[in-house]
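Q: One predicted model, sequence on top.
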Amino acid sequence: MSKWFVYLIRTRHNALYCGVTNDLERRFQQHTNGTGAKALKGKGPLILEWSIPVENKSQALKLEYKIKQLSKQRKERLVAGEDIMLEGLTI
């Protein structure tokens, strides 16, 4: 079974972008090169702040959706590792 990842990337404006991939290194390189998501173009330098492996694409997409619903403050707590098991983030 292939691993998927949910990740958070920080832009130079301190925004956090959430995405999913099955190859984290390749996807981050795409974002850095400007060939990834439109939302990140021209917003570098980019920093991969956080990632978590999940079992499959379905779980990754569900978790990505839940993270995108969080406030910036809760995303920052996730990045800081202060509250890895945030309530409501289980899939």
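A: Yep, it's here.
Q: rest of the way, CA atoms for contacts and neighbours
A: Will do.
Q: Would you mind pulling up the elements that the longest helix belonging to the chain packs against?
A: With secondary structure taken from DSSP state H, the chain has its longest helix at helix 57-68. Where contact means 3 or more C-alpha pairs under 8 Å, 6 or more residues apart in numbering; DSSP states H and E, helix 57-68 is packed against strand 4-10, strand 16-21.
Q: Got another one to weigh against that:
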Amino acid sequence: MNYVYILRCNDDSLYTGWTNNLEKRLKTHLAGKGAKYTKARLPVELVYYEEFEDKIEAMKREYKIKQLSRKEKLKLVHIEDIDK
């Protein structure tokens, strides 16, 4: 399986990525080795993910999510924006 995921960082920002091993990728992020962006914003929390059979489909979905506004992403993951 391939996954698109959204992490909520400790500064309340959102990070979107894709992986073929969600559990391993989350552990990597939490260890400060996942991405330059999340490394500086630990700890992170997995707040959303979608599963895909195909890597290309997951990557396409990641791109589409990254094009969304913060408000749209919060709606997708069912989180209320504290900055309303």
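A: Good, I have the coordinates. This one's a predicted model, so the numbers in the text were calculated from it and none came from an experiment.
Q: now what about the TM-score between them?
A: Remark: TM-score between the superposed chains equals 0.90 [TM-score structural alignment, normalised by the length of structure 2]; 79 aligned residues with a C-alpha RMSD of 1.1 Å.
Q: residues in structure 2 matched by the longest helix of structure 1, start to end?
A: The aligned range for helix 57-68 of structure 1 in structure 2 is 55-66, by TM-score structural alignment.
Q: mean distance, that stretch to its aligned residues in structure 1?
A: Superposed on structure 1, stretch 55-66 of structure 2 shows a mean distance to its aligned partners of 0.4 Å (mean C-alpha distance after the TM-score superposition for structure 1).
Q: who's in contact with that stretch?
A: For stretch 55-66 of structure 2, the surrounding residues in contact (C-alpha atoms under 8 Å, 6 or more residues apart in numbering) are 2, 3, 4, 5, 16, 17, 18, 20, 51, 52, 73.
Q: at 10 Å what do you get?
A: With C-alpha atoms under 10 Å, 6 or more residues apart in numbering as the test, stretch 55-66 of structure 2 has contacts from 1-6, 14-20, 50-52, 67, 72-73, 76.
Q: hmm, back to that, list the buried ones in the longest helix of structure 1?
A: By 16 or more other C-alpha atoms under 10 Å, the buried positions in helix 57-68 of structure 1 come out as 57, 59, 60, 61, 63, 64, 67.
Q: Please dump those into TSV; it should also carry distance to residue 27 of structure 1 for every row.
A: TSV is the format used below for the buried residues of helix 57-68 of structure 1 (distance: C-alpha to C-alpha, whole Å):
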residue	distance to residue 27 of structure 1
57	15
59	18
60	15
61	15
63	18
64	15
67	19
